[in-house]
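Participant: quick check, what structure comes out for this input:
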Amino acid sequence: MNVKIQFRYHSKEKITFESEWVSLDNANKIIKDLQGTAKVNEIQIIDEKGQEWSPKEAKKLMAVTENEPKQIRLYFDASFHKETGETGVGYVLYYKKGENEVRLRRSRKLEQIEHSSEAEYIALYHVFDLIEEEELNGMDCIIHGDAKGAIMQLLGEWPCYDDYLNRWLDRIEERAKRLKLNPTYKYIERKQNIEAHRLAKKGMEGVEQDSRLERDGEGEIL
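Facilitator: Coordinates of the predicted model:
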């Protein structure tokens, strides 16, 4: 769960501050620091639904949310055949749910794709499908990919001069915002992205698949 912290700072006048979205765990740590500051009071937490919680209630909420999804990692890739235009995309989602780990895999074939860069941006956009289907809205997540251009552009490190790809970048950022996500984009080498790469290859071959696996803390399939 992500929340905002709101508090009043007393100097010559009362000033109200509101934080960016942070995880509930981090919020409780920040509140502990704020409570040690004499000029800060009227601290409250606001969740994604607009509900308000006192610091005491927030600690109780932590116990309730122990089984909430966490450690959300996504991997995406696209395979593109230049001569035939055949395109496949692959997605993998991992996250922890209490002591259990959940893994989702997906491969899809795409039509009417003109070049490999377009396929990578479309793959990145649709990796959020897994987030939406698992109802992981409002969570922190790390998105891994070997599409260096797309990742570096989303990080703001590289400019994008292609208007068509820029529109995809806007769609990606808008969708993350709509899902109230706090995504971290991470570029990885192909060998670190082999699972999504193999799925993308299968998609290009017309093998479309979906799988969901959940294991307990000892690795047993549930």
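Participant: rest of the way, CA atoms for contacts and neighbours
Facilitator: Fine.
Participant: for the most centrally placed residue in the chain, which three-state class applies?
Facilitator: Geometric centre of the chain, nearest residue: C141, 3.3 Å, by C-alpha atoms, centre = their mean. Taking DSSP: H, G, I helix; E, B strand; the rest coil as the rule, one finds C141 in the strand state.
Participant: that one and I72: what is the separation?
Facilitator: Going from C141 to I72 by C-alpha to C-alpha, to the nearest Å gives 5 Å.
Participant: can you tell me the element P183 falls in?
Facilitator: Per DSSP states H and E, P183 falls inside strand 182-187.
Participant: measure how far the next helix or strand after that strand is from the centre of its chain, please.
Facilitator: Using DSSP H and E, the helix or strand that follows strand 182-187 in sequence is helix 194-204. Mean-position distance between helix 194-204 and its chain equals 21 Å (C-alpha atoms, centre = their mean, to the nearest Å).
Participant: one more: stretch 156-165?
Facilitator: The chain centre lies 21 Å from the centre of stretch 156-165; the measure is C-alpha atoms, centre = their mean.
Participant: what residues does that stretch touch?
Facilitator: E118, Y121, G149, M152, Q153, N166 (C-alpha atoms under 8 Å, 6 or more residues apart in numbering).
Participant: this one next, for a side-by-side:
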Amino acid sequence: MKITIEWTYKTNNGVETVFRSDELPVAHALTIGEDLEKTGRAKSITYIDQHDSTWMVKELKKYIQEMDTEPHNVRVYFDGGYDIQTSQAGLGIVIYYEQNGKNYRLRRNAPAVGLNSNNEAEYAALHLAIVELDLLDVHHQTVQFIGDSQVVINQMSGEWPAYEKELVSWADRIDIKLNELGITPEFELVPRKLNTEADRLATQALQGTDITGQIELQ
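Facilitator: Model prediction:
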């Protein structure tokens, strides 16, 4: 979750104006809000989330305490591969997250049938990642989704329209699932060389090698 701070600033001679911050991580927003209060010139400090809901300071502090015991600071890498000759697809996902002060990495791949293109495989991989987030109890927070598919990243972020019926169907399923989980997605397009883990997992799935594993990172 990201928070925007809105406050009224009053000068010594009584002139007032309203300021609004950029979106900030919750902990940063609280620190800045507390600092603003110390100046004695800021009043009506309001904390607003990405859904335009307002939060009290004690609510945000409770949120931080709860989030520390749940997966947070989540980054998801995904990739899908499609073999035209066999009409088989392979999906690969890598999820990095923090929990209880520790860092973790989850890797998973899976074969897929019934797909008709590489773009569908990419969408299927993204959907698999979101299903896995649900199993990890990743809810009501911002998650970064990273991939090398221009089609998926640009369509899901709204930069490109989707015309193909199959891709529209995948995008709708993904949006519904994200809304159910309360996840606010941030999509990032990267070169293939920066998505090698997920790419390798997708290739291994096509080759019939199943991989599922989770480790603590040192």
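Participant: quick check: TM-score for this pair?
Facilitator: Once superposed, the chains reach a TM-score of 0.76 (TM-score structural alignment, normalised by the length of structure 2), with 199 aligned residues with a C-alpha RMSD of 3.2 Å.
Participant: out of the contacts of stretch 156-165 of structure 1, which end up buried?
Facilitator: Neighbour counting over the contacts of stretch 156-165 of structure 1 (16 or more other C-alpha atoms under 10 Å) leaves E118, Y121, G149, M152, N166 as the buried ones.
Participant: and those residues, which of them are in strands?
Facilitator: Secondary structure from DSSP state E places none of those in strands.
Participant: can you redo these as TSV with distance to W158 of structure 1?
Facilitator: Listed next are those as TSV, based on distance: C-alpha to C-alpha, whole Å:
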residue	distance to W158 of structure 1
E118	17
Y121	15
G149	7
M152	5
N166	12
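Participant: can you check which part of structure 2 the longest helix belonging to structure 1 sits on?
Facilitator: As assigned by DSSP state H, the longest helix anywhere in structure 1 is helix 163-178. Per TM-score structural alignment, the counterpart of helix 163-178 of structure 1 in structure 2 is residues 165-180.
Participant: what's the average distance of the matching stretch to structure 1?
Facilitator: By mean C-alpha distance after the TM-score superposition for structure 1, the fitted stretch 165-180 of structure 2 averages 1.4 Å away from its aligned residues in structure 1.
Participant: buried set for that stretch?
Facilitator: For stretch 165-180 of structure 2, by 16+ other C-alpha under 10 Å, it's L167, V168, W170, A171, I174, D175, K177, L178.
Participant: with respect to T4 of structure 2, which of these is nearest?
Facilitator: L178 (21.8 Å; C-alpha to C-alpha).
Participant: structure 1: helices as residue ranges?
Facilitator: 24-34, 55-64, 116-126, 128-133, 148-154, 163-178, 194-204.
Participant: so where is the shortest one in structure 2?
Facilitator: Residues 130-135 of structure 2 are where helix 128-133 of structure 1 aligns, with TM-score structural alignment as the criterion.
Participant: so how far is the matching stretch from its chain's centroid?
Facilitator: Distance of stretch 130-135 of structure 2 from its chain centroid, counting by C-alpha atoms, centre = their mean, is 12 Å.
Participant: that stretch vs structure 1, average offset?
Facilitator: Mean deviation for stretch 130-135 of structure 2: 1.2 Å (mean C-alpha distance after the TM-score superposition for structure 1).
Participant: buried stuff in that stretch?
Facilitator: Applying 16+ other C-alpha under 10 Å to stretch 130-135 of structure 2 flags I130, V131, E132, L133 as buried.
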